[in-house]
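A.B. asks: 3D, please:
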Amino acid sequence: MSKKNNSMDSIIGVNSIIKGEVEVKGTIRIDGRFEGIITADWVIIGKTGYVEGKVTASAVMVSGQIIGKVNSSDFVEIKETGKMIGDIETDRIIILEGGRFEGKSIVKRDMSKKKTPELISNN
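C.D. replies: Modelled structure (predicted):
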């Protein structure tokens, strides 16, 4: 999965420890430790990243570790080195070989966008 604009709007570096609530218009990358609530368009958890809390985003990509709840309107992708412990609610969940997920997932697809086949009657 790739984003059209690959720029990082915010980065929490490897040696950073942050507790609290963060809201980002755009993409946030976590390579350090974050405890709390993250709201962003895209959330990328790097291999050294650790998040404990709640993540709300359009898309979430996990190469590190998340413990808590993830709510995504588009997709959650757990990479080969990624680990998610907790609950995921999303339209799509992708777990690559080696990725780990322990918890509950709710895949919510908007069925109103799906075409219903028309019934054809021979009467």
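A.B. asks: contacts and neighbour counts: CA atoms only from here.
C.D. replies: OK.
A.B. asks: give me every residue that touches Gly86.
C.D. replies: The neighbours of Gly86, taking CA atoms under 8 Å, 6 or more residues apart in numbering as the test, are Ile66, Ile67, Gly68, Lys69, Val70, Phe101, Glu102, Gly103, Lys104.
A.B. asks: I have a second one here; can you model it like the first so I can compare?
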Amino acid sequence: MVAPYFESEQSPVRSKLGKNTVLKGIMQFDHSVRIQGKFEGSIESSGFLFIEEGAVVRAEIKANSIIIGGVVYGNIEASEKVEMLSTGKIYGNVRTAKLKIADGVTFEGKCEMIKRSDRIDIFSQPLQELKKMIQNV
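C.D. replies: So this is what the prediction gives:
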């Protein structure tokens, strides 16, 4: 049921690391990627990442949106949302604007909710608040 959910919620999968794939390195992309195998390194994306049940990822992850059904060892940052499916196991910190956690998830780490503001009014904010806002953009 996970694969149809992924394709209905987001754009069609453009790249996939299959179940028997083991990859180490730096992954950068601006579209959607599905990981079914094993990956170690770092992931940076302005797109969508789906880590399927059975996948194991050891990486620092930054992406627009992330759905986790597999195991992740490392910190996760998503500018839009992180969704943890019931089969997901996350061992690291999560930083995101929106978070959805299903029953049954294993999550060992801290969570920081970030506020995304489309507009920053530089004339009515104290300097310290402006610095915080700019760091979150």
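A.B. asks: Do a quick rundown of the strands in the first structure.
C.D. replies: Counting by DSSP state E, residue ranges of the strands within the first structure are 10-12, 17-30, 33-45, 50-62, 65-78, 83-90, 92-95, 100-107.
A.B. asks: The second structure: matching residues for the fifth one?
C.D. replies: The aligned range for strand 65-78 of the first structure in the second structure is 71-84, by TM-score structural alignment.
A.B. asks: Can you list the neighbours in contact with that stretch?
C.D. replies: Contacting residues not belonging to stretch 71-84 of the second structure are listed as 51, 53-69, 88-102, 105 [CA under 8 Å, 6+ apart].
A.B. asks: Then stretch 99-110 of the first structure?
C.D. replies: Stretch 99-110 of the first structure is contacted by residues 78-93, 95 when judged by CA under 8 Å, 6+ apart.
A.B. asks: Kindly recompute the last result at 6 Å.
C.D. replies: Counting by CA atoms under 6 Å, 6 or more residues apart in numbering, the neighbours of stretch 99-110 of the first structure from elsewhere in the structure are 78-91.
A.B. asks: Farthest pair within these?
C.D. replies: Longest distance between any two of those is 22.0 Å, between Thr81 and Asp91; criterion CA to CA.
A.B. asks: re earlier: for PyMOL, what selects the buried ones among the contacts of stretch 71-84 of the second structure?
C.D. replies: PyMOL command restricting those to the buried ones, with burial defined by 16 or more other CA atoms under 10 Å:
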select buried, resi 51+53+54+55+56+57+58+59+60+61+62+63+64+65+66+67+68+69+88+89+90+91+92+93+94+95+96+97+98+99+105
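A.B. asks: any idea how far Ile134 of the second structure is from the aligned partner of Tyr50 of the first structure in the second structure?
C.D. replies: With TM-score structural alignment as the criterion, the equivalent of Tyr50 of the first structure in the second structure is Val56. Val56 of the second structure sits at a distance of 33 Å from Ile134 of the second structure (criterion: CA to CA, to the nearest Å).
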